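[1] below: sequence and its predicted model.
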Amino acid sequence: MAFSATPPRGSLTAEVVIDELPLDEPGLAEARMFIHDVRLSRAGSTIRVKDVAEPVLLSGDALRIPSMPLSARFPSGLKATLITGGTISNLSSDSPGLGLSLRLDPVDLSQLGVDIPQIKRAAGEVRSTLTLEGTTKMPRLSGRLTMKNGLLRLEGFPLPLDDIELDVRIREGEIRVRRAKARAGNTGLLSLSARLPMQGFDITGATATLVARDVKLPVTDGVKMTVNGTLSGSYQTPTDPSQRSLPHITGTVSLTQFAYTRPMSFSIDIDQLTGRGRTVVDTYKPENDLFSFDIQVTSPRPLRLSNNLVDMRLGFVEGGIQLSGTDQRFGARGALRIEQDSKLFLQGHDFAVRDGTVTFDDPTRIVPRLDVHAITEYRRYASSSAAAASTTDASSSAASAGGKWRIAMHAYGHTDEPKVRFTSDPPLSQDDIVLLLQVGMTRAELDRGLAGSLAQTVGIEALSAVTGLGQAVRKTVPIIDEFRVGSQYSSRSGRPEPTVSVGKRISDKVRAGVTTGLSETREVRANLEWKLSRSVSVQGSYDNVNDVSSSILGNVGADLRWRLEFE
């Protein structure tokens, strides 16, 4: 016998009495062994047998082992007592008979985590019995293992398991998990049943079913997920030892609740509107696969994403998402539909999603393919000086005249190589639309001597992005869910000026926002949107930009928006 680590060490103190030893028929020997002390240790674990009351008896072609207590102790302090004994008959035959038993006295698992780094805490009481019968050629194993009042806390697995109950039986050539259940978190329930056929001491296959109900998965901060699911696993030992057989998992997982509120980062760049793909290095080695799976993911209600960048509801297309592959290489097939009342928040502008889908079509990777159409209205207040300015550029003329632009965005392609296109009415070029959204001006206006003020405001935006100022403020002042330092074109000064925008989603149907300038003009713009239904909303607005009258009150307005849908 070879040991990869430290070999066991031990000692035996016993008295052997040989009453009869016929050399021509050793099976008829008569001998007794009185065990006084047995010690066996390895890597800090010890097993000891002490003061066995009756001797081990060799008589009548049989070996009789009396009831023998074995005391085991592990480095964590965990202790266990096992009682063994029985008979081995027909020793002189080519297949001696077996009649051995092993009983594990109740074991407290509270010290288990001390010795195993992956276990933070454990508790429960374990009992077990095991019987070995039959012959050495055809052994029959039977027994039972139970656990009650169990508790488990695993390192790196934030879901606590409580009220663990386990009942495992071994009989008639199979291991059967009759009952295994636990409470997962505050509301979740887990139950497991399994069957493992055996041939002698070898397991020839396995089937198992795991049922989960109302399990809240603590994925990470800002992600809430509650799932129901039924997963079935199977394994069959290959008839050819040279062939590999992987355990296979199938089933359905239903997301009964999903909310994503983690902040996202996104920027639009004039020079990279077409995106740049990432280089993927494939290091897949099939021989390292541990299991394969084919799982369907569905949801009875839309998935919710709500943060600084999006306010979306994603509904599953009929059939859901199919996840399949192995633990090393897996992909997804299916589609999600973006509901039409969803919104994108880009550069302080709200884009209303008209239609959109997220499609998964790669069986080897999870790379969503986007196709999203969204629209926003950009308003800029025109000053008398801006309105009177002359230019020969069409884009410049449209922009300097102020007014309103209807800007449409089309985002499409795979997420690792996305493409974004903008169009507007009145028409502007791609560059002008991006600059209008970022700094409130077109390229032609920048070419007319406003580069200095532009550099100042763009620098403020860049500093905010690099330092994470917006995210820090949202954490410090949790009553707001939007804080952005940016810039906006000022009709009073005729140039972009730094601004601070603060927003709050009061409820699912009401959102408020305020933008104020940081320069001497102190321009303030505020809006309040109330969604009356899926297609009707009321928006109130206020600003103190007075280009027509000299009122100190400012401008107050209201819009009634009614969306018509055609199919």
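    Everything's here; your move.
[2] CA only for contacts and neighbour counts going forward, please
    Noted.
[3] how much space between Ile375 and Gly134?
    Ile375 sits 78 Å away from Gly134, going by Cα to Cα, to the nearest Å.
[4] between those two, tell me which one has more neighbours.
    Ile375 (21 against 16; other Cα atoms under 10 Å).
[5] which residues touch that one?
    Neighbouring residues of Ile375 by Cα atoms under 8 Å, 6 or more residues apart in numbering: Phe351, Ala352, Val353, Arg354, Arg406, Ile407, Ala408, Met409.
[6] and the residue nearest to it when sequence neighbours are not counted, how far from Leu166?
    Nearest residue to Ile375 in three dimensions, chain neighbours excluded: Ala408, at 4.3 Å (Cα to Cα, 6 or more residues apart in numbering). Ala408 sits 59 Å away from Leu166, going by Cα to Cα.
[7] element containing the residue nearest the centre of the chain, please.
    Nearest to the mean C-alpha position of the chain, counting by Cα atoms, centre = their mean, stands Val219 at 4.7 Å. Using DSSP states H and E, Val219 falls within strand 205-220.
[8] mind naming the longest helix for this protein?
    Longest helix in the chain by number of residues, with DSSP state H as the criterion: helix 451-467.
[9] for it, give me every contacting residue.
    Val439, Leu446, Gly470, Arg484, Val485, Gly486, Ser487, Arg495, Pro496, Glu497, Pro498.
[10] now the two most distant members of the residues you listed.
    Using Cα to Cα, those span at most 27.0 Å, a distance reached by Leu446 and Gly470.
[11] dropping in the other structure now:
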Amino acid sequence: MRKKILISIGIFFIIIILALVGLLFLSQTQYFRNIARTTAEGIVSSTTGQTFTIGGLEGNFFNNITLSDVSFIVEGENFVSVKKITLDYALIHMLNNATLFSKVIPVDELLITGLDVNLIKYSDETWNFEKIGSSEEKPTENQESSPPNWSIILSKFLLTDAQITTDDRAENKVSKYEIPEVDLSVKLIDIYRAIDLDLKNAAFNAPDQNISITGLSTKAYYSDEKVSIENLKVLFNDAEIKLNAEAENLTDKPKFSFDASANNFVIENIGTVNLETKGSGQYISSNDIRANATIKIPESEILQKKISGTLEEISMSGTTMNISGGNFDSDLGVIKLDGDIDLNRIISKTGNHNFDITLSLNNIKTTEIFSLLEAATNTPSELPIDTQLGAVLNSEIKATGNWEEFSDLGVKADIKKFEIKGEQAGNLQLSGTADYSSSGAGVDINLNLAEVNLGSILADQNFYSKITSKFDIQAKIPLQGNLLENLSADIEGSFEPSSIFGINLTDGVVDVSYENQILDIKSLALNADKNKLVVSGKSPQKLGADFTYDLEVENLSFISGISPDLAISGTLKAAGDVTGSLNNPDITIDGEVLNFSMDEKYSAKSIKIDGSGTLSNQDPDLKAKVNIDTLAINKKEIREITLDVTSEGAAINADLNIIEDDQFQYKMKASLLDLSSTQKDIQISELVLKLEDTTLDNRDNILLTIAPSSFVLQNFNLYHNNSSALADANISNNGNIDGSLKLTNLDLDDITKALEFQTPLQGTINANIELQGTMQNPAINANIQTQNLQYNDFDNDNIRFDLNYLNQNMDLNFVISNDSVDILSAKGSSNINLNLNDVGKSIENASINLSIDSSGLNISPLSSLVDDVVKSEGELIIDLNASGKLKTPTVNGKIELQEAKLQTKTIRNEIGIPKALIEMNGQKAVLQTLELTTGNGSASFQGELDIPTFSYTLSGDLDNFLIKPERISAALTGDLKVKGEGEKVDISGKITVEKARITIPDSEPKEIPEIQYVDAEQDEFEVESGQEENYFDKNVALNMQVKLIRNNWVKGQGANIELKGDLDIRKNYSQSLRIIGDINVIRGTYDNFGKVFRIEEGIVSFSGGQEIDPFLDITALYRVSSNNIYINISGRASEPKIALTSDPAMSETDIVSFLIFGASSSDISSGERSAVGGIASGLAGGIAAAQLQRLMGNAVSLDVVSISGTNLEVGKYLTEDLYIAYERGTTDSIINSTNITYNKVIVEYQIFKNVTIEADIGGENPGADLFYNFNF
């Protein structure tokens, strides 16, 4: 029997083992895993009403499970996704009797990798996680359930590479939060009855908020009776934070304590703070919290200022917090704080808040405070204070107050002391009381100022002042209701000698009060050197004011001191009185401004104002007259302006007369019909424009309506005989436009004279223009026609321009005809989305189809359109068709210029253009020929231009081509090639210069601000000098060979010099100019200081270096008393070496004596001999310019007197482009005892912006040398 039982038991265990083995094998099959995966997906998806998927499921289910690519989709968008979840456990251990008996679920490890959570806030303010749940939760009975009596022990939880994204679509803001790692273990006793957490390490990053948390670790415990946090350590943005905290008796009057610190806590743009705090307390009830704490701030740095301090005790009893021992010491000074704050409403939700605080500031350095403000605002230049004021602030203020809601705040302040004192700022002292409530504010203060400088305080020396005064001020200022009805104030004080805005006050007194709507000015007087303000009044018998005023200002320039943008000058005198209600006082004024000027644009001999009245909207009573005598606006003088203003009922009438001179006078009578109306209607009953012998006037009233929603012009009309100008316009705030303009037989001569055109137009104009629609989508119809138009030599019978625009389609027609023949016509259309608010953008996208034809258009108006052209004549023949985009059109056809002549300011000789032909082929322009003639010379050019890229290639030949810029005449022969793109230009070629004549004027002022050219047939015009631009250096490349052959002369001011040479001029983009070659002086003389100099031989060599520093080799001869004195100049121009020799040989003193006095040093006086010795030694070691000036005297007005090494130089600028210098050396004569002076002359002439000619002349006998510089 026993055997059978044993066999039965054995068979049972075998079956169990086989079942377990079978289950083990079954769990490893893909079929089982698919069932488990789909079952889990179905349960979660059906429960939540969303989509839950598991990409892969692995593990043996007995000790581990691994899920991969887990995804939870909410409303079609990813909510949670996990790359991998691994759960390690021991199923056998879980099923152990001891484990089951203790009701503990042990989990070895839970690993989560690649967690990605997306939190979406929709535009309706709901979140995506709120969509989870297929049906509404059933309400549960309100009963407290006990936690399950099962516990979970998780030995290791590791989360890596996690990310949380919040997408706030309501605010269009996306934030990302990174969790690199969380490593912890946790015990959940009865799931949540007690939690024991051991956080070993955690990290968290929020890049958008600039938050980084690393190294977070702590041990925490939670139960119904106790919460504790032990040894919490964390690096928050590299700041070390520590915390220990504990709370006990959570269910009955809990007690709490804490000890925390933060080290090296960086607040961006503020500084680094260290903080220590410790405290404890007990929560008795919501109305009774008892606690004590201390706060220490170890040495910290705020805005680069050191600070430390303590709040020795912060205690709380009931709802009242007491602060005592607040003492903070810093680089700013010392701040002390004590007081009580009752937080009753915050804590108990009933009653009011109250506070009683005393704040003391001792020796606070304003410089440091302002520096803090500067750093905090990060805009130091915008701070309205001088951050280096150097004043010291001391104050003691006791403030009490209460509030239920912050809008009900009431504050009373007892200002025992408030003082700012500094050497630059002066001394300001204030004491008294102040109060504030939602209904009003009040002050009762005593203010003393001693030499207070507003310029130093406001960091603006335009407000420089030294104010010394004493004032007692009492005021009640209402913040609700009518200000004038409820305001009361009493100001009494005096000024001692002070200055402000450049006005020196000798004395002043103020005694003014306002109460019950009565302004009582007992005394108000400010007296200055020659300025005064005196206001005297008496206590009014009824509401309002009753006082007179008298104002005198000697110079209004003090306004410029206040506002430097306004340059105002003149004198002012004004007097009058003010009576009646302050809401609408009756004011009289009798004032005059003399010699007024503003900003050098406006000036007047006198401005007189005489008026009286009130400006009540309902019933104005106004009578005023303004007279302006000799007004100038931008140098345009107007003889007189008068304006008379009167009121009639609710209307204001104005009568304006402007007399420019006897020929031009203007008159207008207008009325503002109802001042009280929101809509302002202005009726112009008379408008007269007298333009020489033509008078334009209106025949019907013109009405202007200015309303909040629109501007309307009705019936604008001006007539002269059969000529008229009529207009109407209605412009609404919503952008709608409806306007028209009609001109009939209007004389263009009158218009151009009124507008002061330099060259008036002759002829008549008729126009009909209509504009409707909106600024963004207008409808335009314009027809403009002129008859018998004359402008310079341009004379045409008729010009007609028609334009029509509607619904993005524009048609235009432009025709010029003469003798009933069309000489120019332009017809076409455009597809353009025209927006009058942004015309530039409209043009960018416009397409065109345009044809232009001309049988011969007179080009004489070119002289008025192009500043450099003085005179132009010839005919322009055009045959063009353009299509495509307006910015990059396709153009075909030709442009031809025939028998044209031009005269320009730059090249003053007349240039003939027998023929010029440009052929347009698509987006390329080909210059087939351009023929130029000047004198007996000629030039021809050909080339191509690519329109879209604006790249071009031109080539030309010059044959004896004559140019005549100012004081220069030269003939050029050679070839040129010019190519470029955009701003870049590359010029190459070979040019020969001959027959050059450079004329030096006999007499010119030293400096000329601009060069003036005068033509007998033209008005004077001028080319003003300006700052050199960087264009040449950056955008110009050169490869030029320049040859100067014989017969090139520089003449004038005693000079007569011939020169020749060959130069290679090279330059790459953004590189320096390089010159290679030699310049030789063939012959030449220079006559000055009564002596003639001759160059024996001379050469200036350019080596092509990066710096233009040529090598000099010059020999000059001056002959005196049968003695030959030689000057030899060699070396680089920057450091020339000069040697003086003579034949026969002489001492250096004798050479100098011969050069200066024409005799040996032994044959001159002792005084002259001393001067010669000084110059001789100066030639060897340098001589002071002042000594040379005294020696040579002031017979010649010199601009330069200097000596460098052995060079003595005296020079004069004859014009801003021409410089002449005279140089001396000395040598001894061996033939006789006389001394002679070597002489050298330097001539520098700037031909144009980057090229200068320099010539050196000097030596034993009359001669010359040439020196070229290229300035860039």
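    Sure, I can see it. Small disclaimer: the values here were computed from a predicted structure and weren't measured.
[12] superposed, what's their TM-score?
    The TM-score (TM-score structural alignment, normalised by the length of the first structure) is 0.51; 366 aligned residues with a Cα RMSD of 5.3 Å.
[13] contacts for the strand holding Val219 of the first structure?
    158-159, 184-185, 187-198, 224-237, 256.
[14] buried residues in that strand?
    205-217 (16 or more other Cα atoms under 10 Å).
[15] quick one on the thing from earlier: so which of the contacts of helix 451-467 of the first structure comes closest to Gln111 of the first structure?
    Nearest to Gln111 of the first structure among the contacts of helix 451-467 of the first structure, counting by Cα to Cα, is Gly470 at 46.4 Å.
[16] what range in the first structure does stretch 272-291 of the second structure sit on?
    Aligned by TM-score structural alignment, stretch 272-291 of the second structure falls on no residue of the first structure.
[17] pull the residues that contact that stretch.
    253-267, 292-302, 315-319, 344, 347-348.
[18] quick one, helices of the stretch 1101-1250 of the second structure?
    1148-1157, 1166-1181, 1185-1192 (DSSP state H, counting those that start in this stretch).
[19] of those helices, which is nearest Asp868 of the second structure?
    So among these, helix 1185-1192 is nearest, using Cα to Cα, at 43.2 Å.
[20] for the closest one, the distance to its chain's centre please.
    Its chain's C-alpha centre and that of helix 1185-1192 of the second structure lie 51 Å apart, by Cα atoms, centre = their mean, to the nearest Å.
[21] sec struct for the closest residue to Thr13 of the first structure other than its chain neighbours, please.
    Once flanking residues are discounted, Thr13 of the first structure sits nearest to Asp37: 5.0 Å by Cα to Cα, 6+ apart. Secondary structure for Asp37 of the first structure, judged by DSSP: H, G, I helix; E, B strand; the rest coil, is strand.
[22] surely Asp37 of the first structure meets Ile47?
    No: shown here, Asp37 of the first structure and Ile47 do not form a contact pair, counting by Cα atoms under 8 Å, at 10.8 Å.
[23] looking at those two, which is more packed in?
    The residue with more neighbours, out of Asp37 of the first structure and Ile47, is Ile47; 18 against 14, by other Cα under 10 Å.
[24] was I right about that one contacting Arg73?
    Yes: between Ile47 of the first structure and Arg73 there is a contact under Cα under 8 Å: 6.6 Å.
[25] how many neighbours does the residue mapped onto Gln430 of the first structure from the second structure have?
    Matched by TM-score structural alignment, Gln430 of the first structure corresponds to Glu1148 in the second structure. As a burial measure, Glu1148 of the second structure scores 26 neighbours (other Cα under 10 Å).
[26] what sits against Glu1148 of the second structure?
    Contacts of Glu1148 of the second structure by Cα under 8 Å, 6+ apart are Leu1140, Ala1176, Thr1226, Thr1227, Asp1228.
[27] looking at the first structure now, which of the residues you listed still hold up?
    Contacts conserved in the first structure for the contacts of Glu1148 of the second structure, counting by both residues aligned by TM-score structural alignment, their matches' Cα atoms under 8 Å: Leu1140.
[28] quick one: which of the contacts of Glu1148 of the second structure is nearest to Asn78 of the second structure?
    The nearest member of these to Asn78 of the second structure, counting by Cα to Cα, is Leu1140 at 96.7 Å.
[29] from Tyr1013 of the second structure, how far out is the closest one?
    45 Å.
[30] look at the two and report which has more neighbours.
    Neighbours were counted for Leu1140 of the second structure and for Tyr1013 using other Cα under 10 Å; Leu1140 has more, 23 against 15.
[31] touching, that one and Ser1130? I think so.
    No: taking Cα under 8 Å as the definition, Leu1140 of the second structure is not a contact partner of Ser1130, at 11.9 Å.
[32] dump the residue contacts of the counterpart of Ile1127 of the second structure in the first structure.
    Under the alignment (TM-score structural alignment), Ile1127 of the second structure pairs with Met409 in the first structure. Shown in contact with Met409 of the first structure (Cα under 8 Å, 6+ apart): Val372, His373, Ala374, Ile375, Val420, Arg421, Phe422, Thr423.
[33] could you do Asp350 of the first structure as well?
    Lys343, Leu344, Thr376.
[34] same thing but 6 Å
    Applying Cα atoms under 6 Å, 6 or more residues apart in numbering, we find Asp350 of the first structure in contact with Leu344.
[35] now do Ser501 of the first structure
    Phe483, Arg484, Val514, Thr515.
[36] once you drop chain neighbours, what's closest to the last one?
    So that's Thr515 of the first structure. Ser501 (4.3 Å).
[37] what about Lys3 of the second structure, how many neighbours?
    Lys3 of the second structure has 8 nearby residues by other Cα under 10 Å.
[38] what's the match for it in the first structure?
    So, by TM-score structural alignment, Lys3 of the second structure is left unmatched.
[39] secondary structure class for Lys3 of the second structure?
    helix.
[40] could you do the one 4 residues further on as well?
    The local conformation at Ile7 of the second structure, judged by three-state DSSP, is helix.
[41] Val38 of the first structure and Asp19 of the first structure, how far apart?
    Noted for Val38 of the first structure: a distance of 23 Å to Asp19 of the first structure, by Cα to Cα.
[42] of these two, give the one with the bigger neighbour count.
    Neighbours per residue (other Cα under 10 Å) separate Val38 of the first structure from Asp19, with Val38 holding more: 16 against 11.
[43] tell me the first helix or strand C-terminal of the helix or strand hosting the residue nearest to Thr515 of the first structure.
    Taking DSSP H and E as the criterion, Ser501 of the first structure maps to strand 495-505. Counting by DSSP H and E, the next helix or strand C-terminal to strand 495-505 of the first structure is strand 510-517.
[44] got the contact list for that next one?
    499-505, 523-530.
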